[in-house]
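Asker: Got a predicted model here, sequence first, then my questions.
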Amino acid sequence: MRTGVVILPEHPWPQAREIWQGAEEAGFDHAWTYDHLTWRSLRDAPWFGSVPLLAAVAAVTRRIRIGPLVATPNFRHPVVLAKELMTLDHIAGGRITAGIGAGADGFDAQALGGPVLPPRERTGRFEEFVDLLDRLLRQQATDHDGAYYAAREARTVPGCIQQPRIPFAVAATGPRGMHLAARHGQAWITAGDAARPGELPASGVLPLLARQTRALDEACTRAGRDPVTLDRIVLGSRLLPGLTDSADRLTAFAADCAALGFTDLVLHRPRPSGVFAGQAGTFDAVVAAALPHLARLRPAHDGNGGTAGGDAPR
């Protein structure tokens, strides 16, 4: 099982550089940052832009895969985002994975002053967003007229280093989103119940993940895709607070997730207080003890390595 870490974009660059380089040195396979204008209880706290941050990280790391988790249509246009992702892929030497999701109805959805869309329309917008982003990153010139977006000879030159485009990791909990993951993704991401983030009791986590993986298998079958070829990422720290309090707890949860077919486990680096509060020293020690064991776990579904690169499905 591969393991990743989320590092919130809240640190001044000298500190952020040390944290991201430390994640690479610790042996994480991938590292991510939230792509929001701000986030929940941290709305009035320091918060930096994900794209320039990832460009800086790409320049000071060598091995670890990096990306946004997740970019959404709430304030991203596919034409601009495609150019930025292509550029990041070149700076990183082919180490970018694009985490993408439909977006919720929070601050990001309101900051630009447009109407807040109901869930069904957000999903429809996301379908168009993913389809257009896929085409923009595959070809040098794109035209598009849709319900939500337009493109006029939009250029993506010279294209991505990773061909035919960078990998997509698609966050989804519902059937339409899972169908998108099956059609366009190298990986699927879940943080549990989108309607009740962080509210699920611990006893309900694994049954929920089991139901979601079965639904994903069904979505792949309907899309004519072998489910084994789609990697599965679970955001463990969003589901189980205190997951990294001990190596035994982390390893046990990872083993349960691998048995359900998950190929990747993502953890949140702790903060001093508030959301994701914890001790960085404890986190580092637990990760150091657990990562060798996690690396030996073989998922029930052994995916195609989407978070580590590879061809994008058509």
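Answerer: Happy to help now that I have it. Numbers count the residues shown, from 1 in each chain.

Asker: going forward, measure contacts and count neighbours with C-alpha atoms only.
Answerer: Noted.

Asker: so which strand or helix has the nearest residue to residue 88 once chain neighbours are set aside?
Answerer: Excluding the flanking residues, the one nearest residue 88 by C-alpha to C-alpha, 6 or more residues apart in numbering is residue 55, at 5.9 Å. Counting by DSSP states H and E, the element that carries residue 55 is helix 50-60.

Asker: In addition, the following structure is provided for comparison:
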Amino acid sequence: MTLRLSTVILPVDRWHEGGRETWRRAEELGFHTAYTYDHLSWRTFRDGPWFGALPTLTAAATATERLRLGTLVTSPNFRHPVTLAKELITLDDVSGGRITLGIGAGGNGFDATALGQEPWTPKERADRFGEFVPLLDRLLTEDVVTERGTFYSADEVRNIPGCVQRPRLPFAVAATGPRGMRLAARHGQAWVTTGDPKLYETGTAAQSVEALRGQIERLGKACAETGRDVAELDKVLLTSFTPEKNAVLSSLEGFVDFAGTHRDLGFTEIVIHWPIQDSVFAADQAVFESIATEALSRLG
């Protein structure tokens, strides 16, 4: 099974003070895709610089030529399908068809209350996500859309000429629960996971592997229920949230072992965070770059 290697570049640097060069370097290193978080702020970075995801990706599209670009992930917390669709179509056009939309239900972080609302319950998030994704799918594939939903509506919305990628840009749906996995099966070109969050602090690597195996099995069942072959979906693992945390980037040999184990589970893409010193994503830049350029060739 072919494995791809991608990276996440957090939007923490001013564009003309290192930001642009990081995205260019990601392309030079041969990453398949460079993603960024679509948040208004995030955890330990909340009181520091943090720029918008879609403008950052637009700038990155003009600074690169081959690198795929994307969000990991966008959520309904502060997005609406109508406005998001227009921005994505524009971004897909500017990039020449190099955009992937990572999309998830969102959580209880800072984004959840930034617009003044009370945080949604897990059921409310799932309900909204279940409406958000199908409407966004329509908005990106149809010239004119009218729809009345419980949470999201569109009234004669025009999205001409549509995406460069046809029938639309790909969705990478982040999900671990049954409803989200059904959305991935119906609308996704890829499925995304960070592993089992219950194992992050005290779990073992072996427990994480078994949890991920179970997730892939449940994804297969969701695909079977919708009449889809699970092999059609790419399976994307965003690292740094399993028990191994940033030990994944501590050495080339360690990463090759990690990547081989997860490739054998069925993952087709592994995503590693671009190092940010003095943060939870601190790592040795030289080791990171050796992983980018050598790891895949070392996998048997």
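Answerer: That came through fine. Given the structure is predicted, the values throughout are model-derived calculations rather than measurements.

Asker: How close are the two chains, by TM-score?
Answerer: Scored by TM-score structural alignment, normalised by the length of the second structure, the superposition of the two chains gives a TM-score of 0.95; 295 aligned residues with a C-alpha RMSD of 1.3 Å.

Asker: Contacts only, for the residue nearest to residue 88 of the first structure.
Answerer: 88, 91-92 (C-alpha atoms under 8 Å, 6 or more residues apart in numbering).

Asker: Next secondary structure after the helix holding residue 55 of the first structure?
Answerer: Once helix 50-60 of the first structure ends, the next helix or strand along the chain (criterion: DSSP H and E) is strand 65-68.

Asker: In the second structure, what stretch matches the helix or strand following that following strand?
Answerer: For strand 65-68 of the first structure, the following helix or strand on the C-terminal side (DSSP H and E) is helix 78-91. Using TM-score structural alignment, helix 78-91 of the first structure corresponds to residues 81-94 of the second structure.

Asker: you'd agree residue 267 of the first structure is up against residue 6?
Answerer: Yes - with contacts counted by C-alpha atoms under 8 Å, residue 267 of the first structure reaches residue 6, the gap being 6.1 Å.

Asker: Tell me the counterpart of residue 122 of the first structure in the second structure.
Answerer: Aligning on TM-score structural alignment places residue 122 of the first structure opposite residue 125 in the second structure.

Asker: Look at that match and say how many residues are nearby.
Answerer: Residues contacting residue 125 of the second structure under the criterion other C-alpha atoms under 10 Å number 19.

Asker: Same question for residue 11 of the first structure.
Answerer: Residue 11 of the first structure: 14 neighbours (other C-alpha under 10 Å).

Asker: and whichever residue in the second structure pairs up with it, what is it in contact with?
Answerer: When the second structure is aligned by TM-score structural alignment, the residue opposite residue 11 of the first structure is residue 13. Counting by C-alpha under 8 Å, 6+ apart, residue 13 of the second structure touches 19, 49-51.

Asker: try 10 Å this time
Answerer: Contacts for residue 13 of the second structure (C-alpha atoms under 10 Å, 6 or more residues apart in numbering) come out as 19-20, 22, 48-51.

Asker: same deal with residue 224 of the second structure?
Answerer: By C-alpha under 10 Å, 6+ apart, residue 224 of the second structure lies in contact with 182, 185, 218, 230.

Asker: any idea which element the counterpart of the third one in the first structure lies in?
Answerer: So the one you mean is residue 218 of the second structure. Counting by TM-score structural alignment, residue 218 of the second structure corresponds to residue 215 in the first structure. Using DSSP H and E, residue 215 of the first structure sits within helix 205-222.

Asker: Just give me the mean distance for that helix relative to the second structure.
Answerer: Mean deviation of helix 205-222 of the first structure relative to the second structure after superposition (mean C-alpha distance after the TM-score superposition for the first structure): 0.6 Å.

Asker: how far does that helix sit from the chain's center?
Answerer: Mean-position distance between helix 205-222 of the first structure and its chain equals 18 Å (C-alpha atoms, centre = their mean, to the nearest Å).

Asker: So residue 22 of the first structure sits against residue 5, correct?
Answerer: No - in this structure, residue 22 of the first structure is not within contact of residue 5 by C-alpha atoms under 10 Å, at 11.0 Å.

Asker: Could you check which of the two is surrounded by more residues?
Answerer: Taking neighbours as other C-alpha under 10 Å, residue 22 of the first structure and residue 5 compare with residue 5 leading, 22 against 14.

Asker: packing partners for the host helix or strand of the more buried one?
Answerer: Element membership of residue 5 of the first structure, judged by DSSP H and E, is strand 2-6. Applying 3 or more C-alpha pairs under 10 Å, 6 or more residues apart in numbering; DSSP states H and E, one finds that strand 2-6 of the first structure contacts helix 13-26, strand 30-33, strand 65-68, strand 231-235, strand 264-268, helix 280-295.

Asker: would you turn the ones you listed into a markdown table with distance to residue 149 of the first structure?
Answerer: Formatted as a markdown table, these follow (distance: least, C-alpha to C-alpha, whole Å):
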| stretch | distance to residue 149 of the first structure |
| --- | --- |
| helix 13-26 | 34 |
| strand 30-33 | 26 |
| strand 65-68 | 21 |
| strand 231-235 | 29 |
| strand 264-268 | 32 |
| helix 280-295 | 42 |
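
Asker: nearest to residue 147 of the first structure, of those?
Answerer: With C-alpha to C-alpha as the criterion, residue 147 of the first structure lies closest to strand 65-68 of these, at 25.4 Å.

Asker: and that closest one, what other elements does it pack with?
Answerer: strand 2-6, strand 30-33, helix 50-60, helix 78-91, strand 98-100, strand 168-171.

Asker: run the last query once more with 8 Å
Answerer: Judged by 3 or more C-alpha pairs under 8 Å, 6 or more residues apart in numbering; DSSP states H and E, strand 65-68 of the first structure is in contact with strand 30-33, helix 50-60, strand 98-100.

Asker: how about these in TSV, adding distance to residue 292 of the first structure?
Answerer: Compiled in TSV, those are given as follows (distance: least, C-alpha to C-alpha, whole Å):
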stretch	distance to residue 292 of the first structure
strand 30-33	15
helix 50-60	25
strand 98-100	25
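
Asker: With respect to residue 245 of the first structure, which of the ones you listed lies nearest?
Answerer: Judging those by C-alpha to C-alpha, what sits closest to residue 245 of the first structure is strand 30-33, at 19.8 Å.

Asker: how much does that closest one stray from the second structure?
Answerer: Its matched residues in the second structure lie on average 0.4 Å from strand 30-33 of the first structure after superposition (mean C-alpha distance after the TM-score superposition for the first structure).

Asker: can you name the residues of the second structure that that strand overlays?
Answerer: Going by TM-score structural alignment: strand 30-33 of the first structure matches residues 33-36.
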